[in-house]
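In: model this:
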Amino acid sequence: MGFLRELTEEYLGSLKYVARIVPREVELPRESPDIVAVVGPRRSGKTFVMLRSVERDLAEGLQALYVPLDEPSLRRLDARRFAEMVREEYREGRVRLYMDEVQDWEDWDSKLRWLHDVKDFQLYVTGSSSALQSSEIPSRLRGRYVSRLVLPFSFREVARAELGAEPSTFRERGALKGLLREYLAWGGFPEVWLYRSREKAVALLETMFYRDIVERHRVREPEALLELAYVVLSSYASPVTWRSLARSLKGLGVEVDAKTAASYVEYMRQAFLVFVVKRFAYSERLRARSPRKVYVVDPAVASLFERPLDLGRRAENVVLVELVRRGCEPGYYVTSRGREVDFAAKCGGSLRLVEVCLEVEEGHVRKVAEAMRELRLREAELVSWDDEDEREVEGGRVRVVPLWKWLLGA
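Out: As a prediction, the model looks like this:
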């Protein structure tokens, strides 16, 4: 067994020491003509997903290697010498290379392009959020990539790990809703969830803030950025404009203009700390001029800024993250009468209208029906805490779905 296969076996062996494994539903493409870039927030499980994929490949008799490029003996290898090392391990046939900490490989972008172009390898790459962010990948790989987003655990992942099958009795449904309350409090970052630890959540957020944002973007006034982050994160799921953020900071004695406020929020977005949602409209000018809504990547972040837990906002945020996880592009919608519906999400070739309301009232139904007429949709969803039924409206229907069921994929 050569050096690269020994490294692979060492890292696969480390999976035995994971205290509790929550099976992930993230699937990396089995075959792709492009480099697969595995992206997502810090400590969300990108390396774990890659190792599990290597393990599966080897079990199926495929040729696969896990390559941690922070290994000192690999950092300065040129692409051809590295390819020779792979061929010493696997003499012929296509080899699947799972390359971690790719930012530590000198001139990694040109080396990856060469490895891709020789057609011997299927490449999967990921790296540190503080040094390699998804916004860099398109320009540096010059169109030779497809990305896969790895987010913290979904509720469905933790529910299947903790409780197993979908509930069928009142006991099982009660246990599931209790688990959902825990999830809304602790979120899905693996270490935070598994240990239910506020200290781990604080440490994670501090690392994301200082390494992935302040150091990564060389922010000259981190105190101003910290104040803005506090305002944004504590008012998640609420409409904001860059001018309103600047005014809020001025009230705190911090002078930041609207352009700088926009840049700071963009840094947070690039670090996968927040999602920025625009208004859904067919007019690009209207979209650009309307307020944004900023959501946090995980309930654990909200828990550090919100006491007591705001169940309604937390549920709305979790639905937003789940829409992103399912590959949708969410926006919020404002009807001609000025009524706001939480999400009008582009999902593939269709538009999905979703309103989150813990207790369904007739006003929610009328508002969603109005949006349906304007958007020419025949179906919409009201996500509740407990209610489940269907409401017939003019030209279509509104499905009322409990939050737990919607998160499980209803």
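In: C-alpha only now, for contacts and for neighbours.
Out: Will do.
In: for stretch 46-64, which positions count as buried?
Out: Residues of stretch 46-64 classed as buried: 46, 47, 48, 49, 50, 51, 53, 54, 55, 57, 63, 64 (neighbour count, 16 or more other C-alpha atoms under 10 Å).
In: Pull the most distant pair out of these.
Out: Spatial extent of the buried residues of stretch 46-64 (C-alpha to C-alpha) is set by the pair 46 and 63 at 20.6 Å.
In: What's the biggest helix in the chain, counting residues?
Out: Scanning the chain for the helix with the most residues, using DSSP state H, yields helix 170-186.
In: What is that helix packed up against?
Out: helix 155-162, helix 190-195, helix 299-303, helix 311-325, helix 403-407 (3 or more C-alpha pairs under 8 Å, 6 or more residues apart in numbering; DSSP states H and E).
In: quick one: contacts of it?
Out: 155, 159, 163, 167, 192-193, 196-197, 299-300, 303, 309, 311, 314-315, 318, 404 (C-alpha atoms under 8 Å, 6 or more residues apart in numbering).
In: picking up where we left off before, how about the buried residues of stretch 46-64 in TSV, adding distance to residue 148?
Out: What follows is these, written out as TSV (distance: C-alpha to C-alpha, whole Å):
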residue	distance to residue 148
46	10
47	13
48	14
49	11
50	11
51	15
53	13
54	16
55	18
57	18
63	21
64	19
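In: Count the neighbours of the closest residue to residue 88 other than its chain neighbours for me.
Out: Distances taken as C-alpha to C-alpha, 6 or more residues apart in numbering place residue 2 nearest to residue 88, at 7.5 Å, with adjacent residues excluded. By other C-alpha atoms under 10 Å, 11 other residues sit near residue 2.
In: Please give the structure of this sequence too, so both can be compared:
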Amino acid sequence: MKEIFKIIISDFLEKEMPEIIEREIKVPLNSNKIISLIGARRTGKTFLFYSAIKKLRKENKNDQIIYINFEDDRLFPLELKDFNLFIEAYYELFPKNRDQTVYLFFDEIQNIENWEKFIRRIDDSLKCKIFITGSSSKFLSKEIATSLRGRTISFEVFPFNFTEYLAFKGIDRNHYSSKNRSKIINALDDYVNHSSFPELLSASDIEKPKILKEYLDLIIYKDLIERYNISNLYLIKYLIKFLLTNTSNPISITKIFNDLKSQGVKVSKNSLYQYIEYLEDAYILFPVKIFSNNVREIQRNPQKIYSLDSGLVDTVSIKNDIGRRFENIIFLELRRKYKNISYLKLKQEIDFCFKDSDKIYLLNSCYQINELTTRNRELNSLVEGMNHLNISQSFLITNSHEEEITIEKKTIFIIPLWKWLLQNN
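Out: Take a look at the predicted model:
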């Protein structure tokens, strides 16, 4: 195994970094903390590493910067004790670097059991800066919260946000120019209706469906089947299809349970809840619960489901429900900043309820409010919610309408999605 590590290290040092699409996440290069990037596969974690490595190579010798992908088939099977061989291999190749700061980039390190013990040990004993990635929220957060508590700075990585998308397309985000504004609004239509995974942005229309299907299959097999030893492939595929098809909708576990039962599939409701947790752990889907301090009320009410990317929905459904895609984009933008997002259900439903610095915000999503009944429904639900929570402001995100309304001394800001996305960044 030591010789294999030497080959992998040497191969990397000869590798030129690919062209990098700059992201808004900036990886700290000289922090005293361990830097961790967490997110679904293919969201760009590795390329954030490459971007950091490219910058470091300008100021350091190449052999001080090492990248290891723990999904490299040459490293299977790898155990905790083999990490020592990596350290030995590196310093046998570069003994002069024992007194130099070494930058260690470990991709998908969660695949190795007890990896955090190794990371803690080298953080204590070697002169190094450590960077790690993983595609499991629980696997990383659990270890980080125990063995590595206080030692890490974590960043979640999602597909491109709208400002990153505009930058990739070469569109200036200055919306005060009429020409730019038209380009921004046209770009939003593509952004809402298509995938924003980095690789998909430059893929042809023929390639996109194939790439997305490969992504989903990879997540199913690597992050679900293998990680959790799931034996019923039909069940997990059925569940993913059902949930992706119902993106932005409330879902009933009882309905799923009864549908499967009618097909002769044996599964408990508890198992279905567990599988949804697995999907959330892999960052494919995000359940949103009702806003309440009552545990029973939370359990009694359905969860709403949102997906990581609009393109994933296209792999299982031919329907193009613009209202639901629109709402999903809003959720993802909120989720990039806030983990605790709920929906509020009173006489009417409010799509999103979240906290920022202990202040509660309410936000509704509605693609078009041209019809009076639709407009009144959206506004009345927000007024009801503001009265219930004793807050004075809320937001209604639409496709194009902009207005500020005061009702019963409560202010509702109606904002076009493109402007909200730019302001939010």
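In: Please state their TM-score.
Out: Aligned and superposed, the two chains score 0.87 in TM-score terms (TM-score structural alignment, normalised by the length of structure 1); 398 aligned residues with a C-alpha RMSD of 2.9 Å.
In: Distance check, the aligned partner of residue 404 of structure 1 in structure 2 against residue 136 of structure 2.
Out: Residue correspondence to structure 2 (TM-score structural alignment): residue 404 of structure 1 is matched to residue 418. Separation of residue 418 of structure 2 from residue 136 of structure 2 (C-alpha to C-alpha, to the nearest Å) stands at 31 Å.
In: How about residue 238 of structure 2?
Out: 21 Å.
In: In structure 2, which residue is most central in space?
Out: residue 158 (3.6 Å; C-alpha atoms, centre = their mean).
In: Cross-check the contact I'm expecting between residue 328 of structure 1 and residue 349.
Out: No. The pair residue 328 of structure 1 and residue 349 does not pass the contact test of C-alpha atoms under 8 Å, sitting 10.0 Å apart.
In: Of those two, which one has the most company?
Out: residue 328 (20 against 7).
In: Contacts only, for residue 59 of structure 2.
Out: With C-alpha under 8 Å, 6+ apart, residue 59 of structure 2 has no contacts at all.
In: which of residue 238 and residue 136 of structure 2 has more neighbours?
Out: Using other C-alpha under 10 Å as the criterion, residue 238 of structure 2 and residue 136 rank with residue 136 on top: 23 against 13.
In: So the more buried one sits against residue 36, correct?
Out: No. Residue 136 of structure 2 is not in contact with residue 36 according to C-alpha under 8 Å; the separation is 11.6 Å.
In: re earlier: would you mind getting the average deviation of the longest helix of structure 1 from structure 2?
Out: Compared with structure 2 after fitting, helix 170-186 of structure 1 has a mean deviation of 2.4 Å; criterion: mean C-alpha distance after the TM-score superposition for structure 1.
In: relative to helix 311-325, how tilted is that helix?
Out: 90 degrees (axes from the mean of the first three to the mean of the last three C-alpha atoms, to 10 degrees).
In: what's the angle from helix 170-186 of structure 1 to helix 155-162?
Out: Using the same axes, to 10 degrees: helix 170-186 of structure 1 against helix 155-162 is 120 degrees.
In: So which bits of stretch 306-322 of structure 2 are buried?
Out: Buried, per 16+ other C-alpha under 10 Å, within stretch 306-322 of structure 2: 306, 307, 308, 309, 310, 311, 312, 313, 314, 315, 316.
In: same check, this time on stretch 12-23 of structure 2
Out: So, applying 16+ other C-alpha under 10 Å, buried residues of stretch 12-23 of structure 2: 12, 13, 23.
In: Check stretch 295-308 of structure 2 too.
Out: Buried residues in stretch 295-308 of structure 2 (16+ other C-alpha under 10 Å): 302, 303, 304, 305, 306, 307, 308.
In: how about these in JSON lines, adding secondary structure and distance to residue 40 of structure 2?
Out: JSON lines is the format used below for these (DSSP: H, G, I helix; E, B strand; the rest coil; distance: C-alpha to C-alpha, whole Å):
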{"residue": "302", "secondary structure": "coil", "distance to residue 40 of structure 2": "25"}
{"residue": "303", "secondary structure": "strand", "distance to residue 40 of structure 2": "21"}
{"residue": "304", "secondary structure": "strand", "distance to residue 40 of structure 2": "20"}
{"residue": "305", "secondary structure": "strand", "distance to residue 40 of structure 2": "17"}
{"residue": "306", "secondary structure": "strand", "distance to residue 40 of structure 2": "14"}
{"residue": "307", "secondary structure": "strand", "distance to residue 40 of structure 2": "11"}
{"residue": "308", "secondary structure": "coil", "distance to residue 40 of structure 2": "8"}
